[in-house]
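A.B. asks: Generate a structure from the sequence data that follows.
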Amino acid sequence: MSKNIIITGTSRGMGFELVHLFANQGHNVLALSRNAQPVNNLNFDNITSFAFDLCKQEDYLKVKEFIETEWEQVDILINNAGLLLNKPFAETSFKDFTQVYQTNVFGVAEMTRIVLPFMKNDGHVVTISSMGGIQGSVKFAGLSAYSSSKGAVITLMELLAEEYKESGPQFNTLALGAVQTEMLAEAFPDYKASTSALQMAEYIHDFALNGNKYYNGKTLQVSNSTP
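C.D. replies: Just a heads-up that it's a prediction; the model follows:
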């Protein structure tokens, strides 16, 4: 049975791969990113794509209108969009922190709030976080804004799972280790991750479809490196 799935951050990397994985299975996908062009070039009847900025209030209304007129309900929301900043803390400005948190925290909160009224009790909200957001994990200098924002969404999903535990949907977070994406390459040009964007997308795809049968309010650490 096909599901209605919203994915943010779909112009490249894991988000782009996820759109394909779901669409090829026959699911309906709303692909949201600031640059809609890569997904627009695909000839799929079951993919809808338009330019969307997590920092623009009016863009959320476009999503709400689309759901109301085209779908009526949403089965899965994947909060995948993220902004990665690698900069020494002393050089990180108020504006830098604001931009990172607007995308990685406020955007996740607002997108979830907009979509929730259209989700049933067995819906699934999956938020992509980072191992850097896990308390006690190995930290990397230069990621004060990024990793702290990824810690914030972990707690946010735990709170929403508690608040909606009677009515659903389920809320879970995947804290990913390093994945070889364009975003990683831009922030750390010399680093090569062992996991590809497609490999991680396949894991996220399966978890989004089935993980809420076993988990709610949980953070799963998805990393093949030690620590």
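A.B. asks: switch to C-alpha atoms for all contacts and neighbour counts from now on
C.D. replies: Noted.
A.B. asks: any idea which helix or strand carries residue 140?
C.D. replies: For residue 140, there is no enclosing helix or strand under DSSP states H and E.
A.B. asks: Ignore what I typed, I meant residue 220.
C.D. replies: Using DSSP H and E, the element containing residue 220 is strand 218-222.
A.B. asks: From the contact counts, what lies against that strand?
C.D. replies: With contacts taken as 3 or more Cα pairs under 8 Å, 6 or more residues apart in numbering; DSSP states H and E, strand 218-222 sits against strand 170-176.
A.B. asks: quick check: angle from the strand it packs on to strand 218-222?
C.D. replies: Computed with axes from the mean of the first three to the mean of the last three Cα atoms, to 10 degrees, the direction of strand 170-176 lies at 20 degrees from that of strand 218-222.
A.B. asks: Just the buried positions in the strand holding residue 220, please.
C.D. replies: Under the neighbour-count criterion of 16 or more other Cα atoms under 10 Å, strand 218-222 has 218, 219, 222 buried.
A.B. asks: I'd like the structure of this one too, to check against the first:
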Amino acid sequence: MKNIIITGTSRGIGFELALKFANAGHQVLAISRKTPQELIVHANISCLSVDLANESELEKVANFLAETWKQVDAVIHNAGSLICKPFETLTQTDFENVYKVNVFAVANLTRICIPFLQKGSHVVTISSMGGIQGSLKFAGLAAYSSSKGAVITLSELLAEEYKERGIAFNVLALGSVQTEMLEEAFPGYQAPISAEGMATYIFDFTLNGNKYFNGKVLQVSTTNP
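C.D. replies: Okay, here's the model as predicted:
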């Protein structure tokens, strides 16, 4: 059984992922600002209330790993922040708030985990089709989609830097999934796949994808959005 870190577990895909791994017998560290009771009471889930936008709060993760787990087998960077409004009204603070969660937190948490990642471990970053070069883009998502492009490049760089240590870094660029975040960006739109359905794919990819891929970006989308 593996030790799996998942961010953004308060709702949507992250919540479903935490339950899937835990119900399969794996140990899960669920990281989110708000912690659902269903995760708190699960015997295989440890919950940390962390504001990923605040770098100092990630010390909670560092302390947990040093004192409890000692080893991490997989990290799923699932947490995301979205602001949807016209570019002319976006402020630097808006961009910073999105990038703190979608980019800086990914880098900071990965850096904390590196000493605990062993050969054969897998770091999976959940990006978006909006971050793929040449993909269909949507007005109002300048901060969000550009941040999702940034983590794609970051993952590619980390795959190169840590390949000799046998740590794999891959990105899943998701299309539309029926989550609260999708509803915020595209009110009324109905996605072809549920959060639970996408979690099933990510679950399998996290456990097995590093056997076939490293430094890759996989487009997981039937629709965009």
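A.B. asks: Please state the offset of the strand holding residue 220 of the first structure from the chain centre?
C.D. replies: Put simply, strand 218-222 of the first structure sits 14 Å off its chain's centre (Cα atoms, centre = their mean, to the nearest Å).
A.B. asks: Onto which residues of the second structure does the lengthiest strand in the first structure map?
C.D. replies: Identified as the longest strand of the first structure according to DSSP state E is strand 119-130. The counterpart of strand 119-130 of the first structure in the second structure, counting by TM-score structural alignment, spans residues 117-128.
A.B. asks: about what we covered before: for residue 184 of the first structure, state which of the buried residues of strand 218-222 of the first structure is nearest.
C.D. replies: Set against residue 184 of the first structure, the nearest of the buried residues of strand 218-222 of the first structure by Cα to Cα is residue 222 (16.2 Å).
A.B. asks: What does the closest one correspond to in the second structure?
C.D. replies: Applying TM-score structural alignment, one finds that residue 222 of the first structure aligns to residue 220 in the second structure.
A.B. asks: Look up how far residue 49 of the second structure lies from the nearest residue to that match once chain neighbours are set aside.
C.D. replies: The shortest distance from residue 220 of the second structure to any non-neighbouring residue, by Cα to Cα, 6 or more residues apart in numbering, is to residue 174 (4.9 Å). Applying Cα to Cα, to the nearest Å, one obtains 26 Å for the distance of residue 174 of the second structure from residue 49 of the second structure.
A.B. asks: out of the two, which sits in the busier spot?
C.D. replies: residue 174 (22 against 16; other Cα atoms under 10 Å).
A.B. asks: is it true that the more buried one touches residue 219?
C.D. replies: Yes: A contact is recorded between residue 174 of the second structure and residue 219 when judged using Cα atoms under 8 Å, the distance being 6.3 Å.
A.B. asks: Name the residues contacting each of these two.
C.D. replies: Taking Cα atoms under 8 Å, 6 or more residues apart in numbering as the contact criterion, the residues that touch both residue 174 of the second structure and residue 219 are residue 129.
A.B. asks: Now do the same for whatever residue of the second structure lines up with residue 202 of the first structure: helix, strand or coil?
C.D. replies: Structural alignment (TM-score structural alignment) places residue 202 of the first structure against residue 200 in the second structure. State at residue 200 of the second structure, reduced to three classes by DSSP: H, G, I helix; E, B strand; the rest coil: helix.
A.B. asks: List the buried residues for stretch 184-196 of the first structure?
C.D. replies: By neighbour count, and taking 16+ other Cα under 10 Å as the criterion, the buried residues in stretch 184-196 of the first structure are 184, 195.
A.B. asks: what's the first-to-last distance across it?
C.D. replies: Where stretch 184-196 of the first structure begins and where it ends lie 11 Å apart, using Cα to Cα.
A.B. asks: contact partners of it?
C.D. replies: 84, 85, 86, 178, 179, 180, 181.
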